[in-house]
Structures are given as structure tokens and as C-alpha cells.
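# Have a look at this prediction, sequence included:
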Amino acid sequence: MNKFGLIGFPLTHSFSKKYFTEKFEKEGIEDSSYDLFELENLSDFPELIKANPDLCGLNVTIPHKIGAVYYMNWMDDEAKKVKAINCIKVIQESAIAAAFSGEVGFVDQDFRLEGYNTDIYGFENSLKPLLKAQHNRALVLGNGGASRAIRYVLKKLGIPFQVVSRRPKPNQILYQNLTPE
């Protein structure tokens, strides 16, 4: 059985399990399942992987998109640039192979974790067809993992932006100070 899932906290709002269960059924994929793994503490992540040997991949949501990067053995170039991931490929391997790979990992780790940021691709390819000449600046609400992907794409497209956050940070404005201008 190929097991997939979502990590984050809380997950009561998530439609992922329903969506992927229906998708697997519709596509005739019988050997796969999708579960929600509520992880309040990301430090429990390695134990989750070890406890689920059929785990092949995970989606990552709030609040772990940034913290999860520190558990990866490898990340694609864009994920490295934004220092946030939302998709993890789990490769189960023998402890001997892991020891000789020379990669960063956990002691006694017999799995490899690859991190990706599909928010970048999704945002860029959704935004590009909608862009017109008058779209010459942007307002980014929030400064978490998804925001990092959005800011990366806006920089790539040469669109200046302003970030709005809940707490004071350099070069960002607070939600309470947001005006119609």
C-alpha cells in the first residue's frame, strides 16, 4: 500500500483526505491511501516517518512549511531559494544505503526525504495569464511559507510588492495600518 498524507496543525479545516481519497477512486488507483497527520510539534516528524513504513509522500501546510526544510536530505533549487516546502517525497531505504550516501539525515535513519515547493509553480502559472500592463505592484498578505513562494515569483516577474504582517517586521506593514491606498 502506498500511503500519502498531509502534515500540519491544526488540520480540522483540511479537505485533502476527502479530495485524494475520491481522486484515487476516480483514477482507479487501488493501492494508495491518504491520511491527515496532525503534528503540533514538528520535532515528532521523524517518528511519524518511522512509524509509517508505507509512506511515500506528504503535503505540508501551516505551520510547518518553513520548519520542515531542516528535516530534508535534499531540496530542489527553488525550495532552497525560498527556504520553504509544501511537498515531501519519502524514499524508504536501508540504513546501510543511507549511511553511505553522505547526505545529512537523522542517526539510524533508513529513509530519505526530498523537499519541493509546488506553491511557486502553482502561483506563477496561475498569475501569468492574468497579468496586464496595469498590474505593476502587489500586496502580499502574510509572511509564512506560501508568502515566500509568492514573493519569489513576484521578484522573478519584476513586480514590486509590499508585505503585510501581524507582527512588526522590517520593510513590512501591519494589517492594522493597511489603508485603501
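The structure has been received and is ready for your questions.

# Only C-alpha atoms from now on, for both contacts and neighbour counts.
Fine.

# Skipping its backbone neighbours, what lies nearest G57 in space?
Once flanking residues are discounted, G57 sits nearest to K89: 4.5 Å by Cα to Cα, 6 or more residues apart in numbering.

# What is the burial count for that neighbour?
19 (other Cα atoms under 10 Å).

# That one contacts E114, correct?
Yes - the pair K89 and E114 qualifies as a contact (Cα atoms under 8 Å) at a distance of 5.0 Å.

# any idea how far the residue nearest to the spatial centre of the chain is from L6?
The centroid of the chain falls nearest to N86 when counting by Cα atoms, centre = their mean (1.1 Å). Distance of N86 to L6, computed by Cα to Cα, to the nearest Å: 9 Å.

# How are the strands of this structure distributed by residue range?
2-8, 32-38, 55-60, 74-75, 87-92, 111-116, 138-141, 161-165, 172-174 (DSSP state E).

# and the first one, which residues are buried?
Neighbour-count burial for strand 2-8, with 16 or more other Cα atoms under 10 Å as criterion, is recorded at 3-8.

# what does it contact?
16-17, 31-40, 54-64 (Cα atoms under 8 Å, 6 or more residues apart in numbering).

# mind redoing it with 7 Å?
31-40, 54-64 (Cα atoms under 7 Å, 6 or more residues apart in numbering).

# of these, buried ones?
Applying 16+ other Cα under 10 Å to the contacts of strand 2-8 flags 32-37, 39, 54-61, 63-64 as buried.

# residue ranges for the helices of the chain, please.
Assigned by DSSP state H, the helices in the chain fall at 16-26, 45-51, 77-82, 95-100, 118-127, 145-156.

# Most tightly packed of those?
Mean neighbours per residue, mean count of other Cα atoms under 10 Å, is largest over the helices of the chain for helix 145-156, with a mean of 20.

# Please compare the first structure with the one that follows:
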Amino acid sequence: MKYAVIGHPIDHSLSPVMHNANFESLGASSSYEALNIPEQQFHLIKDIISDKGLAGFNVTIPHKERIIPYLDEIDDQSKTVGAVNTVNIENGKWIGYNTDGIGYVTGLRQTYENLEEAKILIIGAGGASKGIANELQQFVKPKLTVANRTLSRFDNWHLDINKMSLAEAETSLANFDIVINTTPIGMKDNREVVISLDNLSSHTLVSDIVYIPFKTSILKLAEAKGNPIYNGLDMFVFQGAESFRIWSGQMPDINTMKQAVLKRL
């Protein structure tokens, strides 16, 4: 079986490294590649996927919302989030899923004890933020708080959360046990920090869903203050593992997937 990840740009993606390591570990003859599809070519997506003979594919920036009109069905998580990152092709039908939220939360639950009682601030109001919030609120007791630069971004949110501006979040940082950055600020060569950490409590876990670089600016700043940090590597691995399970119905070799990514990093 053949699989791929689609996005633009895509050359930085470690999805092929991770999935091909899993296939090899399981003795599967499947393959996985990265397909760069610029936005102006996206209307050809059905032909591109058909020509490649794919049984399924992942979707990354900037196509997670753009893919939805081309799908025959989407799961409940995708409906809530308004974005799809995994497509399974069954008997010619394209079925969309969103595994980002479950990927991040699966990793966080293994890292943070007593997560159910944590007071959590999520920074950013995009698709990843909504997916993580939707997954977290299923078992975290305190109401989640989500902060964004512009509050109008919450207009299409239907989750029961506290909403605030970044300025408000900065002044109330001491109230939170976990702070999660879901914005792209800090990716690659971007050295900005999305929010000031001056009011951060010493016990607060600071997390970023980015894994390249391994430590973004906000994680470096938090670490320098002595705070525990948590990056997006587990999210990347667990969302990929869930994609594989959807495609194949089999359990992946998660340790091999993670080690393959760490080796490349």
C-alpha cells in the first residue's frame, strides 16, 4: 500500500522517515512519501492522489481546511475542529479524520501526572488549538482557557471555554499549571516568543506543539526560568500512529517511529 503527506512546503516533513520506519519494523511492504502541492494546484488533488495510487494520506499546512470539500465523509472530531489531517480511502470513498488532538493529549497524559485537575491555558485559536481543546475538555475538570491576539477568531468556536486576549493571558499566567503554545510563532528560524513569561509560576509546564526546532524560543525561555518544558514530538508521533491505525487497523510500532524521528533530528 502507498501513503503520503500533502502540504506546501513539505520538504521539512519527517513523516516519511517516521512511517517508513514503522512499515519496515512491522515487515509491511507499504511506502510513504511527501507530496508538495501548492495552493494553486490543489483543485487537482483528486487526480494527483489517484495517479499516485494512494490508499490514504496525511494533510498538513496549509491544506487541512481546504481538503474538506473533496471528502465524502468526515469524523466528529474533524467536524468540531473544522480541519482534517488524515484521509483514508475505502472503496473509492475519501473519509477524513483529525488525529492532532488525540496525538497531543495522548503524549501529555504520559508526561503530566494528574492532568485531570490541571488549569490549562492554550495560546492560539487555530485548528490545532481547537482539536487539542476538544480532546482535553473530555476529561480535564477545570474549564480550559484559550487566548488569542484577536477574539474574533473564536466566532466559529462552539466549545465551552474561557476566552481571553494575549494581554489578559500575560497578566494571569500565574493561575495556570500548563501553558500550551499552538501558534506557529517559534517555528524554524522564528525566534519570537508569543507571550511574555514574566508572571509564570515556577511549577507551570510550558509546552509547544512544534518539534522543529526541538526547543522553540518560548521553551528555551521557560527552561531558563527553571520551568518544566514539553515539545511537540510526541504529538507528531502519536498523531501519525493514530493515522496508521486508521489506515491499516493494526497497532503501530510507536517506539520505532519516535526513535526514527529523534535520530533524524
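That came in fine, so what should we check first? Note that the coordinates shown come from a computational prediction; the quantities given were computed from them, not determined experimentally.

# The strands of structure 1: which one's closest to L130 of structure 1?
Each of the strands of structure 1 has some distance to L130 of structure 1 by Cα to Cα; the shortest is strand 138-141, at 13.3 Å.

# Pull out the buried positions in that closest one.
Those would be 140-141, for strand 138-141 of structure 1 by 16+ other Cα under 10 Å.

# And the contacts of that strand?
147, 159-165.

# and that strand, how far out from the chain's middle?
In terms of Cα atoms, centre = their mean, to the nearest Å, the gap separating the centre of strand 138-141 of structure 1 from the centre of its chain is 19 Å.

# Helices of the stretch 151-265 of structure 2, start to end?
166-171, 217-224, 233-248, 254-264 (DSSP state H, counting those that start in this stretch).

# could I get those helices as a markdown table with distance to I68 of structure 2 and mean neighbour count?
Listed next are these as a markdown table, based on distance: least, Cα to Cα, whole Å; neighbours: other Cα atoms under 10 Å:
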| stretch | distance to I68 of structure 2 | mean neighbour count |
| --- | --- | --- |
| helix 166-171 | 30 | 17 |
| helix 217-224 | 32 | 18 |
| helix 233-248 | 17 | 22 |
| helix 254-264 | 28 | 16 |
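
# Pipe these into TSV and attach distance to A125 of structure 2 per row.
Shown next, in TSV, are the helices of the stretch 151-265 of structure 2 (distance: least, Cα to Cα, whole Å):
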stretch	distance to A125 of structure 2
helix 166-171	11
helix 217-224	18
helix 233-248	18
helix 254-264	27
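
# nearest to S78 of structure 2, of these?
The nearest among the helices of the stretch 151-265 of structure 2, by Cα to Cα, is helix 233-248 at 13.4 Å.

# Counting by contacts, list what that closest one packs against.
helix 100-111, helix 254-264 (3 or more Cα pairs under 7 Å, 6 or more residues apart in numbering; DSSP states H and E).

# right, and these - which one's nearest F23 of structure 2?
Closest among those, using Cα to Cα: helix 254-264, at 9.4 Å.

# before we move on, back to that, got the strands of structure 1 as JSON lines, with distance to L127 of structure 1 columns?
Shown next, in JSON lines, are the strands of structure 1 (distance: least, Cα to Cα, whole Å):
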{"stretch": "strand 2-8", "distance to L127 of structure 1": "25"}
{"stretch": "strand 32-38", "distance to L127 of structure 1": "29"}
{"stretch": "strand 55-60", "distance to L127 of structure 1": "22"}
{"stretch": "strand 74-75", "distance to L127 of structure 1": "24"}
{"stretch": "strand 87-92", "distance to L127 of structure 1": "21"}
{"stretch": "strand 111-116", "distance to L127 of structure 1": "20"}
{"stretch": "strand 138-141", "distance to L127 of structure 1": "12"}
{"stretch": "strand 161-165", "distance to L127 of structure 1": "14"}
{"stretch": "strand 172-174", "distance to L127 of structure 1": "23"}
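
# of the ones you listed, which approaches F123 of structure 1 most closely?
strand 138-141 (12.4 Å).

# Q110 of structure 2: neighbouring residues, count only.
Q110 of structure 2: 10 neighbours (other Cα under 10 Å).

# Could you report the separation of it from A55 of structure 2?
Distance from Q110 of structure 2 to A55 of structure 2, by Cα to Cα: 31 Å.

# what does L14 of structure 2 give?
Where A55 of structure 2 is concerned, L14 of structure 2 sits at a distance of 20 Å (Cα to Cα).

# just L35 of structure 2 next, same as before
From L35 of structure 2 to A55 of structure 2 the distance is 14 Å (Cα to Cα).

# Same check on F42 of structure 2?
19 Å.

# do L121 of structure 2 as well
For L121 of structure 2, the distance to A55 of structure 2 - Cα to Cα - is 38 Å.

# Same question for S248 of structure 2.
10 Å.

# okay, and the common contacts of the two?
By Cα under 7 Å, 6+ apart, no residue touches both S248 of structure 2 and A55.

# which one in structure 1 is aligned with K119 of structure 2?
The alignment partner of K119 of structure 2 in structure 1, by TM-score structural alignment, is N136.

# Tell me how many other residues surround that match.
11.

# thinking again about what came up before, if you skip the residues just before and after it, what's nearest to the residue nearest to the centre of structure 1?
Per Cα to Cα, 6+ apart, closest to N86 of structure 1 is V60, 4.3 Å.

# mind checking how far the one you found is from G67 of structure 1?
10 Å.

# just I159 of structure 1 next, same as before
27 Å.
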